[in-house]
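here is the input, now give the coordinates:
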Amino acid sequence: MAQWWRSAAGHYRTMAASRCSSSAFRCSHYHTIQAIPRECTGSKVSARDRVQGRIPAVLFFQNLLEKNPDNRTESKKYLLTVEKKQIKAILDSVHAPTFCSTRFPLQIRAGSGSSHLVESGTVLPLKIHRDEESGKILNLVFVWAEDGMKLKVDVPVIFKGEDVCPGIQKGGILNKIRPSLKYLGPSEHIPSKIVVDVSNLDIEDRIFMRDIEVHPSLKLLSKNENMPICKVVPTSLGNREPIVE
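All right, here's what the predicted structure looks like:
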């Protein structure tokens, strides 16, 4: 019976992840990121931009990060600045961990307040660099994410059902082993988050990476899909399990 419950829970998790993916992109259209080009770089220039309420950013094709030069695309790379207020508003309106796994429309204008559109498209935030002490955003990295473009994305894992989990109610602890899963696939099929339902787990029950179903075009980038994402352990064994790839 427990095995059937876990199978049913896995089916529900798949449906939840798919709904989150499509709805997240619909919601992201309410946030068209506005950017302007920047010609100069350097710490002093970046500091001046931040004082003016802007965040330095870079936008490029993700395959520029490939070790093999033959796989890199040199075009459509931009040095930009974006409005700090807008980025803060987006972070406040979306679940923060999903910001770097959610696609957004972007418009590059010729300058601040300009109506001239230099470039537009769909992008994915790749990294947020913050000051270690203050937590303020120092700069952002975006990659182009048009439909059909294959990306590698760390998708955050969100756990639900802890409040009714039988194992936790018996005194167990949910050991959250994997905070995210990395996928490779077309950008339009990458979910903004993976929702893992733990509401039916008893003590010693686990959910494995192989239990998570996503769009068939996505490839899980893990050496061992039999690794658990989470496990309900007795309180005396509440230490985290090591992540082994």
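
C-alpha only now, for contacts and for neighbours.
Fine.

quick one: the top helix by length along the chain to chain centroid distance?
Secondary structure of the chain per DSSP state H: the longest helix is helix 2-28. Put simply, helix 2-28 sits 16 Å off its chain's centre (Cα atoms, centre = their mean, to the nearest Å).

what residues sit buried inside it?
Buried positions in helix 2-28, judged by neighbour count with 16 or more other Cα atoms under 10 Å: 6, 9-10, 12-14, 16-18, 20-22, 24-25, 28.

show me the strands in the protein, by range?
Ranges of strands within the chain are 33-37, 54-60, 78-83, 104-109, 117-130, 137-144, 150-160, 173-176, 180-186, 194-197, 206-208, 219-220, 228-233, based on DSSP state E.

tell me if I'm right that residue 179 and residue 154 touch.
No: Residue 179 is beyond contact range of residue 154, at 9.4 Å (criterion: Cα atoms under 8 Å).

I'd say residue 225 and residue 207 touch.
No: the criterion here is Cα under 8 Å, and residue 225 misses it with residue 207 at 11.0 Å.

neighbour count: those two, which is higher?
Ranked by neighbour count (other Cα atoms under 10 Å), residue 225 and residue 207 place residue 207 first, with 22 against 15.

so how far is residue 197 from the residue nearest to the spatial centre of the chain?
For the chain, the residue nearest the mean C-alpha position is residue 101 (2.5 Å; Cα atoms, centre = their mean). Look at residue 101 and residue 197: by Cα to Cα, to the nearest Å, they are 20 Å apart.

to compare against the first, here's the next sequence to fold:
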Amino acid sequence: MATVFSAERREKSGKGPARALRREGKIPAIVYGGRSEPVPLAVPFKDIKRELGTNPRFFSTVFELDFGGERLKVLPREVQLHPVSDDPLHVDFLRAETGATITVEVPVRFVHEDQSPGMKRGGVLNIVRRTLELVCPADGIPGEIVIDLAGREIGDSVHISQVTLPAGVRPTITDRDFTICSIVPPTVATETKAATGEAGPAS
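Next up is the predicted model:
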């Protein structure tokens, strides 16, 4: 079930009205996209602050805005933050209308490292992409893409063509079979870390 934010339409724009909204515990926002005109609105500061701080998938999560009983599904696209406090100052939402498709960054999660023969023999997981840019149905955005490392040997790579994506979901990159991760020998990982000055596995 989608998280619901209360919302109200705002008639005035500019720095003065925005400051007045913030004094009331709200922040200015806008909804755009789809077949309708952009809608300026105000949403509760505390709700946006909470979601930004606790939801790592904030920008790939569909929320609902409640305009006095009328609800609209939206996807956060951009949040303007205060340069010192990191408090949200303004939010851009994209309409997530049924039947529409949306391009989003979806996190990748790697599982069953303990079932990888290559990693048991000292191989190192080299993560090339921690997120995937995907075109998804507005009502079918995956929370994450899981990569199973069971059975992977040193020298194995996982390419996008080997990943089963949910129905209706496709990568934005279609002209090459790009790599998501590989299992490299420990000597390669060490050389890469020395060359880049990184403390963790090469990425």
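
now the TM-score, please.
Taking TM-score structural alignment, normalised by the length of structure 2 as the basis, the two superposed chains have a TM-score of 0.78; 192 aligned residues with a Cα RMSD of 2.6 Å.

returning to what we had before: so between residue 179 and residue 154 of structure 1, which is more surrounded?
With neighbours defined as other Cα under 10 Å, residue 179 of structure 1 and residue 154 compare such that residue 154 has more, 21 against 15.

ok, back up a step: what residue of structure 2 matches up with the residue nearest to the centre of structure 1?
In structure 2, the residue matched to residue 101 of structure 1 (TM-score structural alignment) is residue 60.

columns distance to residue 93 of structure 1 on top of the strands of structure 1, output as CSV?
Output for the strands of structure 1, formatted as CSV (distance: least, Cα to Cα, whole Å):
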stretch, distance to residue 93 of structure 1
strand 33-37, 14
strand 54-60, 19
strand 78-83, 16
strand 104-109, 13
strand 117-130, 15
strand 137-144, 17
strand 150-160, 17
strand 173-176, 25
strand 180-186, 21
strand 194-197, 18
strand 206-208, 29
strand 219-220, 28
strand 228-233, 27
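
and residue 241 of structure 1, which of those is closest to it?
strand 173-176 (7.6 Å; Cα to Cα).

residue range for that closest one in structure 2?
The aligned range for strand 173-176 of structure 1 is 124-127, by TM-score structural alignment.

what's the average distance of that stretch to structure 1?
Its matched residues in structure 1 lie on average 2.1 Å from stretch 124-127 of structure 2 after superposition (mean Cα distance after the TM-score superposition for structure 1).

next one: that stretch to chain centre, how far?
22 Å.

what residues does that stretch touch?
Under the contact criterion Cα atoms under 8 Å, 6 or more residues apart in numbering, stretch 124-127 of structure 2 has outside partners 119, 180, 181, 182, 183, 184, 185, 186, 189, 201, 202, 203.

and those, which two are furthest apart?
Using Cα to Cα, the contacts of stretch 124-127 of structure 2 span at most 18.7 Å, a distance reached by 180 and 186.

give me the more crowded residue out of the two.
residue 180 (20 against 17).

what residue of structure 1 matches up with that one?
That one, residue 180 of structure 2, aligns with residue 229 by TM-score structural alignment.

which residues sit in contact with that match?
By Cα under 8 Å, 6+ apart, the neighbours of residue 229 of structure 1 are 176, 177, 178, 179, 206, 207, 208, 209.

rerun that using 10 Å as the cut-off
Shown in contact with residue 229 of structure 1 (Cα atoms under 10 Å, 6 or more residues apart in numbering): 157, 175-181, 196, 206-212, 243.

burial of the spatially closest residue to residue 45 of structure 2 that is not a sequence neighbour, as a residue count?
In this structure, residue 45 of structure 2 finds its nearest non-sequential neighbour in residue 26, 4.7 Å apart by Cα to Cα, 6 or more residues apart in numbering. Burial of residue 26 of structure 2 is recorded as 24 neighbouring residues (other Cα under 10 Å).

dump the residue contacts of the counterpart of residue 26 of structure 2 in structure 1.
When structure 1 is aligned by TM-score structural alignment, the residue opposite residue 26 of structure 2 is residue 54. Each residue near residue 54 of structure 1 by Cα under 10 Å, 6+ apart is listed here: 35-36, 46-48, 80-87, 138-139.

let's see that with 6 Å instead.
81, 82, 83, 84 (Cα atoms under 6 Å, 6 or more residues apart in numbering).

quick one: what's aligned to the first one in structure 2?
In other words, residue 81 of structure 1. Looks like residue 81 of structure 1 aligns to residue 42 there (TM-score structural alignment).

list the contacts for its match?
Residue 42 of structure 2 sits in contact with 7, 8, 27, 28, 29, where contact means Cα under 6 Å, 6+ apart.

how far away is it from residue 125 of structure 2?
Distance from residue 42 of structure 2 to residue 125 of structure 2, by Cα to Cα: 44 Å.

what range in structure 2 matches stretch 7-22 of structure 1?
Stretch 7-22 of structure 1 covers no residues of structure 2 once aligned (TM-score structural alignment).

find the nearest non-adjacent residue to whatever residue of structure 1 lines up with residue 88 of structure 2, please.
Matched by TM-score structural alignment, residue 88 of structure 2 corresponds to residue 137 in structure 1. Leaving aside its chain neighbours, residue 137 of structure 1 sits nearest to residue 130 (4.3 Å; criterion: Cα to Cα, 6+ apart).
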